[in-house]
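I'll drop the sequence and a predicted model, then ask my questions.
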Amino acid sequence: MNLYEKIINKKEKIAVIGLGYVGLPLAVSFAKVTDVIGFDISKDKVKNYLNGIDVTKEVGNEALKETTALFTSNEEDLRKAKFHIVAVPTPINKDKTPNLNPVIGASKTLGKNLAKGSIVVYESTVYPGVTEEVCVPILERESGLKCGLDFKVGYSPERINPGDKVHRLENIVKVVSGMDEESLDIIAKVYELVVQAGVHRAESIKVAEAAKVIENSQRDINIAFMNELSIIFNKLGIDTKSVLKAAGTKWNFLNFTPGLVGGHCIGVDPYYLTYKAEEIGYHSQIILAGRKINDNMGKYVAENTVKLMIKANKQIKGAKVAVLGLTFKENCPDVRNTKVIDIINELKEYGINTLVHDPQADKNEVFDVYGIDIKEAEDIKDVDAVILAVPHEEYKELTLEDISSLYNNNYAHINGNKDIDDKKVFIDVKGIFNRNKAEKMGYLYWRL
């Protein structure tokens, strides 16, 4: 009886290390068919899960209350499992180089508690070679076991899309890989227990690692192209959204739109690939160019906000600007690597005060990470400009009349030009409102 057969017969357990946006859905899904241990170093996170509180909003509170998964922050519980899935974040450092500390730390913890006959599968996004060249030596050193003889490894890149209720773990094809045919077969069959869309067996671990980083790099480059078009069309006085709508009538036009590109994947993964490329002597041309454009979009939005405020005769220093939305994407509480913070920081350079609101973000987390006090909806008032940065569903329910009520209507008319002074500066980053209607209502309206 191999490890897969023992798992389905509940004679061996699956352990998921890292219970964030990727690990939690994995643990809950696997727990429906087998015995699962969910491990995270955060005692607060584990406590929330044990109390049925889903801080990620990925599986829901009811699913947590009903799951049979054992959530724990006691690393010794990992010794009860033989199939381990590592799903910890892999961020970047301030200098844009890969920060492998989370995956290294998880490997050390797992290594101390690794049993002979185990299989370890990494899901964290890494550059090609990390699993075998970085993680395996740590596992061997900490466990005293030999990879290939006492335990085996594989890699299966996560494809979770936070906040997406359509593309879920179960219906996204899973890429799997193993160090040999035996481990590949077991890993594939284990994932097939929960992934209804099936699996793709990659030729090697490095192929699977590379596939992950190029998925998001490709998307990053396409969005960078849209952002560059937006900059060009803005200078030409052409509405980018209207251009894309017209171009999109062609059957093979790719449906990408300009926007802020942050988060734990698209805004990070390209740097993992370019870092490895630099190591082998190749300097990226296209990938880094796209990253440069996308990394500067927050500043670009802030600059255009200030330009419109000047046009509306607003006093810049000391002005109040409402920023609606802080998370890295809509309908998701994840604030990791959000580019909205770039807008806020750039406005501060001009002496502008920001009032930040977000119905999805965790207030305590935002304050701990960014030092920003998330305001209640009723506290957003008497502002000089509004930036709708993240199109949460809650904001899509607002009307232009609702937005209008947020402004300071006690304008000091400069040069007696009431027509200009009464204009309300509205930055609709993703363009969810009707431009023509906004302008007819007297808004100074701008969007990417």
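Nice, thanks for sending it over.

When you work out contacts or count neighbours from here on, use the C-alpha atoms and nothing else.
Will do.

Which strands or helices does the helix or strand hosting Met309 pack on?
Element membership for Met309, per DSSP states H and E: helix 297-311. Packing partners of helix 297-311 (3 or more CA pairs under 8 Å, 6 or more residues apart in numbering; DSSP states H and E): helix 340-349, strand 385-388, strand 424-428.

Tell me which of these lies nearest to Lys112.
Smallest distance to Lys112 across the helices and strands packed on helix 297-311 (CA to CA): 38.5 Å, for helix 340-349.

Other residues contacting that closest one?
Helix 340-349 is contacted by residues 260, 298-299, 301-303, 306, 323, 325-328, 353-354, 389 when judged by CA atoms under 8 Å, 6 or more residues apart in numbering.

Which residue is the nearest non-sequential neighbour of Asn408?
Nearest non-adjacent residue to Asn408, counting by CA to CA, 6 or more residues apart in numbering: Asp382, 3.7 Å away.

is it true that the one you found touches Leu406?
Yes - under the criterion of CA atoms under 8 Å, Asp382 makes contact with Leu406 at 5.9 Å.

more neighbours, those two?
Legend: neighbour count by other CA atoms under 10 Å for Asp382 and Leu406, higher for Leu406 (21 against 15).

now the more buried one: how far from Phe426?
With distances taken as CA to CA, to the nearest Å, Leu406 is found 11 Å from Phe426.

another one to put next to it:
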Amino acid sequence: MKTIFQKIVDKEESISLVGLGYVGMPIAVAFAKEGVNVIGFDLNKRKIEQYKNGDDPTNEIGAEGIKKSTVQFTANEEDLKLAKFHIVAVPTPVNTDHTPDLSPVIGASEIVGRNLTKDSYVVYESTVYPGVTEDVCIPILERESGLKCGVDFKVGYSPERINPGDKVHRLENIKKIVSGCDYESLEQIKSVYDLVIKVGTFPVSTIRTAEAIKVVENSQRDINIAFMNELAMVFDRMGIDTAEVIDGMNTKWNALGFRPGLVGGHCIGVDPYYFTYQAEKLGYHSQIILNGRIVNDGMGTFIAENTIKQMILANKAPKNSKVAILGLTFKENCPDTRNSKVEDIIKALNNYGIEPIIVDPWASEADAMKEYGVKLTKLSDVHNLDCIILAVAHDEFKKLDINKLNNLYKDNEEKVLIDVKSILNKKELENLGIRCWRL
């Protein structure tokens, strides 16, 4: 009798991707490239139409890659009945009180459950705290399908590790954690993922272990960045340039290479809350992780307050000053605006009566307005500025000619530049008479 892996390879059975965002789309396309029959499902009909028309709003695959792909895009959940191996890759955000918002993964489980057939496999990639797959998702699948997990269908967990906007660390060259509800499912899930993960998979003993790996690897990064952010705040009081300190520190072989900055997005800025939420339910209150979140969540306000300080030192009235923020997405060279901490800078400036101009060549105008209520402006339309906040290190900003940057300011007045990512040459800026502060 053929295994699910053999049936997929022989095109007798299909894989479905539930959720076609920054994570799901690259996975769907990768399997399709290997000759696998792939059904790509998303509730967002507009997104499905974009994919069908060869448009890639995530910019992870590109228009040509989407056009060439054999993925069957659909917003009809009943098409999932044609697949036997389901991969759930929906977002898992947090609520305003920082508790996990499981509604997307619960909704996806209900959809998959309604369309689940006997002998199927369901693998979750969404970031969750340890226990969600077995305690929340499996009961939903069983209830909706009338089938029994471990008998009629199998479940696994394989956390996503895709880094949006990263053209070096791609799906195929990032080792993938895999787990299953039993040994047989682990072997089959591993074999299926090995089709597209060229550097291999890393099987672990339980689903809970796999869930834990995901939340702690991002929590570790969050804590390290929080340490650098705290240093930046202290060095600012000491009158020491943080970037120079870090450059010197990184000459040592065991330096970790972290730098201060805004920590947003749908992973590092969210995952620690999933971990601490479950820990608190078990009676343990985080001593380090939550404090790291507090530091990182406060950086937008810290940057805004230093912007005000620098403008006052430049004899400017902040309320009457014209300020532009370059960058809105949560990270460089990526169109994803979700949970961008640039919003915190905007809000803090608003408290001082400043309505900054927002420039971002990567962000969607529709997303910027929908998520943050801001209108994007083209850089070519920006002029007569008092202050520039370079918030996101897009290549377009890093390559910006320093004289062109200088021309964005008002003539014959002191100019202020806030370099959040320390991407410009401070001495060159100062030689042009630009007051430069960097994080």
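The structure has been received and is ready for your questions. Please read these numbers as outputs of a predicted model, since none were measured by experiment.

those strands in the stretch 1-150 of structure 1, which residues are they?
For the stretch 1-150 of structure 1, applying DSSP state E, counting those that start in this stretch gives strands covering 13-17, 36-39, 70-72, 81-86, 118-122.

Show me what the shortest one packs onto, helices and strands only.
So that's strand 70-72 of structure 1. Other helices and strands packing on strand 70-72 of structure 1, by 3+ CA pairs under 8 Å, 6+ apart, are strand 36-39, helix 43-50.

Out of these, which one sits most buried?
Most buried of these, by mean neighbour count (mean count of other CA atoms under 10 Å): strand 36-39, with a mean of 26.

Provide the aligned range in structure 2 for that strand.
Residues 38-41 of structure 2 are matched to strand 36-39 of structure 1 when aligned by TM-score structural alignment.

Please tabulate the helices and strands packed on helix 297-311 of structure 1 in JSON lines and include mean neighbour count and distance to Pro25 of structure 1 as additional columns.
Output for these, formatted as JSON lines (neighbours: other CA atoms under 10 Å; distance: least, CA to CA, whole Å):
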{"stretch": "helix 340-349", "mean neighbour count": "20", "distance to Pro25 of structure 1": "27"}
{"stretch": "strand 385-388", "mean neighbour count": "25", "distance to Pro25 of structure 1": "30"}
{"stretch": "strand 424-428", "mean neighbour count": "26", "distance to Pro25 of structure 1": "33"}
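
With distance to Arg168 of structure 1 added, can I get those in JSON lines?
Formatted as JSON lines, these follow (distance: least, CA to CA, whole Å):
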{"stretch": "helix 340-349", "distance to Arg168 of structure 1": "26"}
{"stretch": "strand 385-388", "distance to Arg168 of structure 1": "27"}
{"stretch": "strand 424-428", "distance to Arg168 of structure 1": "29"}
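
Need the residue closest to the centroid of structure 1.
Nearest residue to the geometric centre of structure 1 (CA atoms, centre = their mean): Gly263, 3.2 Å.

That one reaches Cys332, doesn't it?
No - the pair Gly263 of structure 1 and Cys332 fails to qualify as a contact (CA under 8 Å) at a distance of 10.7 Å.

check contacts around the residue mapped onto Val71 of structure 2 from structure 1.
Superposed on structure 1 with TM-score structural alignment, Val71 of structure 2 falls opposite Ala69. For Ala69 of structure 1, the contacting residues are Ala27, Val28, Ala31, Asp35, Val36, Ile37, Gly38, by CA under 8 Å, 6+ apart.

Many thanks, I have nothing further to ask.
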